[in-house]
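> Predicted model follows, preceded by the sequence.
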Amino acid sequence: MLVSLAEYAKKHNKSSDTIRRYAEKGHMHSARKIGRNWVVELEEPYPVAKRPKAAPITLISLFSGCGGMDMGFRGGFDFLGRHYAKNGIDIIWANEIDKDACITYRQNLGDIVEGDIYEVIGQLPKYADIVIGGFPCQDISINGKMAGISGKRSSLYSAIVETVEKVQPKIFVVENVGGLMLRKHDESRRKILADFSALGYKIHYQVYHAEDYGVPQTRERVFIVGTCEDMPAYIPPQETTLFKPLTAREAMEDLEDYPRDKAFSHIWSEAKASKDQGNRKLIADRPGYTIRAECHGNIQFHYSLARRISMREAARLQSFPDSFVFPAGLRATERQIGNAVPPVLAWHVAQSVLAVLQNR
């Protein structure tokens, strides 16, 4: 039954002017003019205004590895019974030089540009809201050469500096090992901070202990965060498991009777104990020890089984969800897991980044 806009408005407890605007904008399917007056079907549902979708926050990722940091920033995964929600971040460009890591990244996260960053840097998008990157740490790590940023690999941080200068993001996040804070690396640290500060960003840096953020592993990492001068200050995320960290047993116990399964990456090294390295055994009731990239099969022994931990167990200690696929062989997977930023730690850092971008 056709009725006047006033009658329709009265039924829905709205003003006639509001209904008229909807009719004039075409939001009411049955509304039409008869002479100079609008009419509408009385039973037409009241139009619900669609909220415009918020534009996604865009991100460029450098030295992406297999995608641990990227997964954390993107969100939308489950780990040990907790859901880590999507963050509304769109990874528009990622880069990694390692072929196997790129294969893993593509299977889990999507497109990635494979190649030396300096050979592909010209392909960078013109803009992104966020730039992230964990530059190679082998020259800074305690387990590495300790050459600092004069080393061939850790000097690659300059590619992140160049990217930030080109893209001018609102915020950037750079990750490296805790060894960057050692006195031996004072000069390297000052140089890195000075180079980023020179781009006009407010710089915040500190050491994060992964076990304090729901990662079942003791792992120290430095995050350097730069924000535009006109944006709120970056405030680090609050610890979530500061006084009760997740243990190795909590992370791995359900896999103790699980058979070898290559598709699930539940495979392990058969390397025997060595007097030089590879003798460390997990303790069930504490977090796992730091997962290394270059342990050459000498990864830690299981806390109760007569074998070394599997790649899936190592991935659990790094907070990768079981849905994350590692298609490479054992050694390549070992390197990818050991090089990665724990996704859960990255997710918490991302919450603080979002707070800056959303002025919360």
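Yep, it's here.
> okay, CA-based contacts and neighbour counts for the rest of this
OK.
> residues touching residue 61, list them.
Each residue near residue 61 by CA atoms under 8 Å, 6 or more residues apart in numbering is listed here: 70, 91, 93, 94, 95, 131, 132, 133.
> So it: helix, strand or coil?
Secondary structure state of residue 61, per DSSP: H, G, I helix; E, B strand; the rest coil, is strand.
> how near is it to residue 175?
Counting by CA to CA, to the nearest Å, the gap from residue 61 to residue 175 is 12 Å.
> rewinding a little: can you list which of the contacts of residue 61 are found in helices?
Using DSSP state H, residue 70 are the members of the contacts of residue 61 that sit in helices.
> Now rank the contacts of residue 61 by neighbours and give me the top one.
Most neighbours among the contacts of residue 61, by other CA atoms under 10 Å: residue 70, with 30 neighbours.
> Excluding covalently adjacent residues, which one is nearest to residue 41?
Spatially, and ignoring its direct neighbours in sequence, residue 41 is nearest to residue 2 (4.5 Å; CA to CA, 6 or more residues apart in numbering).
> Please report the distance of the one you found from residue 21.
18 Å.
> More neighbours: which of the two?
Higher neighbour count among residue 2 and residue 21: residue 2, with 16 against 12, using other CA under 10 Å.
> The more buried one and residue 39 touch, don't they?
Yes. The pair residue 2 / residue 39 is scored as a contact, 5.9 Å apart, by CA atoms under 8 Å.
> Residue 253 - that's part of a helix, no?
Yes. Judged by three-state DSSP, residue 253 forms part of a helix.
> what is in contact with residue 61 and residue 175 at once?
Joint contacts of residue 61 and residue 175 (CA under 8 Å, 6+ apart) are residue 133.
> Sketch out the helices for the protein, chain order is fine.
5-11, 16-24, 68-74, 99-108, 117-120, 157-167, 186-197, 248-252, 311-317, 330-339, 343-357.
> Pull out the buried residues from the fifth one.
Of the residues in helix 117-120, those buried by neighbour count under the rule 16 or more other CA atoms under 10 Å are residue 117.
> and that helix, what does it pack onto?
In this structure, helix 117-120 packs against no helix or strand, with contacts taken as 3 or more CA pairs under 8 Å, 6 or more residues apart in numbering; DSSP states H and E.
> hmm, 10 Å instead?
strand 89-96, helix 157-167 (3 or more CA pairs under 10 Å, 6 or more residues apart in numbering; DSSP states H and E).
> what's the most buried one of the ones you listed?
strand 89-96 (a mean of 21; mean count of other CA atoms under 10 Å).
> One more to weigh against that first structure:
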Amino acid sequence: MKPKIVSIFSGVGGIDTGFSHAGFQTVFANDNWQNACDSFKANYPDAEVVCASIADVDFKEIKKKYGDIDGLVGGPPCPPFSKSRFYRTDKKRGLEDESGFLTVSNYFRALEELKPKFFFFENVAGFVYKPHQAALEMVQSESQRLGYKIVYRVVNAANYGVPQIRQRFICVGVRKDMPDFIFPEETHSELGDETHKKWVTCGDVIGNIDFDLPEDKDKQAGSKHKELLKLVPPGDNYLFFTKERGYPEPIFKWRSRYWSFLLKLSPEKPSWTIQASFSNNMGPFHWKNRFLRIQEIQRIQSFPDDYVFLGKFSDQWRLIGNAVPPVLVEVVAKQIKNEYFK
């Protein structure tokens, strides 16, 4: 019998896919975006999927229905804790943001009502930044109050075999009567060595996909800067055109744009973070000066090729960009499975 997990803030199921590959079964999933719920159900037809606010989910009833739950998994929506909030003076940060407090507090309400053996909590790397100290302290104090001991760290997905440099905060909590959880060792590094494989690159996963289709005339990679994009070397961005980089007639000032502006992938490196929003001039773009295709960012996020994403192009992009790379989750989930469910 597979250990049972309840999934919240499920999105399209990146976390669930990692746990599924490690031998767990999602019995219940929740999200408040209908397209995410429909896509999740298409991939996990045996799971109960409820599309509603987390505040409206009765987890005591879920436990009555499915019996003892082994694990709670989920990544509360991250905008309130993201780096971008440092620049958005019009919006509150962390727990001061109503949605930030709502999601984190309801995560621990679910934990209290389900009383699982373990929990998996994921968020952006900014969760550990000093301005968000209250959120991290809430995770620590609520875990303590509910009888769980936790281990957390910021990890780079590329160091676990994902072809993407993506920093994420991962916290694993287990009941106090269980052995301490030990994070799995990193399996990959940039150059590789005796104990690590080399990073998986974009060329490794999308170099053999032939998607050189004609560009949509209304949506060209780079937008009004499409000609500049063609000049950017693979692995570089708009900084190529700055005085500091020695460009003869500088076009942009140093660090005047987002890092992803005119950012182009290199086939010799992992991708940079695939974000949830799609833009005409924000990369990463393919090294052949075009937009990435859904099938390509799907591989960069380490989803199986047969995984289903519903909705229009921008919806599918958002589903993938918001997800946690399944390969990263699988490494952690296997460690949980081997330690506590032998």
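Thanks, I have it. Everything numeric in this text was worked out from a predicted model, so none of it was measured.
> need the contact list for the aligned partner of residue 335 of the first structure in the second structure.
Matched to the second structure by TM-score structural alignment, residue 335 of the first structure sits across from residue 318. Shown in contact with residue 318 of the second structure (CA atoms under 10 Å, 6 or more residues apart in numbering): 11, 12, 36, 274, 275, 276, 277, 278, 309, 311.
> looking at the helices and strands packed on helix 117-120 of the first structure, which is closest to residue 341 of the first structure?
strand 89-96 (14.2 Å; CA to CA).
> same for that closest one, what does it pack against?
Secondary elements touching strand 89-96 of the first structure (3+ CA pairs under 10 Å, 6+ apart): strand 57-62, helix 68-74, helix 99-108, strand 113-114, helix 117-120, strand 130-134.
> what's the angle between the longest one and helix 330-339?
Orientation note: helix 99-108 of the first structure sits at an angle of 70 degrees relative to helix 330-339 (axes from the mean of the first three to the mean of the last three CA atoms, to 10 degrees).
> how near is whatever residue of the first structure lines up with residue 151 of the second structure to residue 153 of the first structure?
Residue pairing (TM-score structural alignment): residue 151 of the second structure is matched to residue 204 of the first structure. Relative to residue 153 of the first structure, residue 204 of the first structure is positioned 24 Å away (CA to CA).
> Quick one: neighbours of the counterpart of residue 128 of the first structure in the second structure, just the number.
Using TM-score structural alignment, the equivalent of residue 128 of the first structure in the second structure is residue 69. Neighbourhood size, residue 69 of the second structure [other CA under 10 Å]: 20.
> Pull out the buried residues from stretch 1-19 of the second structure.
Of the residues in stretch 1-19 of the second structure, those buried (16+ other CA under 10 Å) are 3-19.
> Name the nearest residue to the corresponding residue of the second structure for residue 317 of the first structure, sequence neighbours excluded.
Residue 317 of the first structure maps onto residue 300 in the second structure, with residues paired by TM-score structural alignment. In this structure, residue 300 of the second structure finds its nearest non-sequential neighbour in residue 163, 5.5 Å apart by CA to CA, 6+ apart.
> surely the match of residue 128 of the first structure meets residue 24?
No. Residue 69 of the second structure is beyond contact range of residue 24, at 11.2 Å (criterion: CA atoms under 10 Å).
> What residues does the residue lying closest to residue 301 of the first structure once chain neighbours are set aside make contact with?
Counting by CA to CA, 6+ apart, residue 301 of the first structure lies nearest to residue 308, which is 3.9 Å off, once chain neighbours are set aside. Contacts here follow CA under 10 Å, 6+ apart; on that basis residue 308 of the first structure touches 267-273, 278-282, 297-302, 314.
> Now which of those would you call buried?
The buried subset of the contacts of residue 308 of the first structure - by 16+ other CA under 10 Å - is 267-269, 273, 278, 280-282, 297-302, 314.
> Which of the residues you listed fall within strands?
Among those, DSSP state E puts none in strands.
> Tell me the one among those nearest to residue 235 of the first structure.
Nearest to residue 235 of the first structure out of those is residue 314 (CA to CA; 30.2 Å).
> Residue 60 of the first structure -> the second structure?
That one, residue 60 of the first structure, aligns with residue 6 by TM-score structural alignment.
> quick one on the thing from earlier: please report how far the closest residue in space to the match of residue 151 of the second structure that isn't next to it in sequence lies from residue 298 of the first structure.
Using CA to CA, 6+ apart and skipping the chain neighbours, the partner closest in space to residue 204 of the first structure is residue 225 (5.2 Å). Residue 225 of the first structure is 34 Å from residue 298 of the first structure, where distance means CA to CA.
> likewise residue 280 of the first structure?
Taking CA to CA, one finds residue 280 of the first structure at 9 Å from residue 298 of the first structure.
> do residue 292 of the first structure as well
Taking CA to CA, one finds residue 292 of the first structure at 10 Å from residue 298 of the first structure.
> Grab the nearest non-local neighbour of residue 197 of the second structure.
Nearest one to residue 197 of the second structure, counting by CA to CA, 6+ apart, is residue 188 at 4.5 Å.
> Residue in the first structure paired with that neighbour?
Residue 188 of the second structure maps onto residue 241 in the first structure, by TM-score structural alignment.
> doesn't residue 215 make contact with its match?
Yes. Residue 241 of the first structure is within contact range of residue 215, at 8.6 Å (criterion: CA under 10 Å).
> who has more neighbours, the two?
Taking other CA under 10 Å, residue 241 of the first structure and residue 215 do not tie; residue 215 has more neighbours (30 against 15).
> Surely the more buried one is in contact with residue 244?
No. Residue 215 of the first structure lies out of contact with residue 244 (CA under 10 Å); the separation is 11.1 Å.
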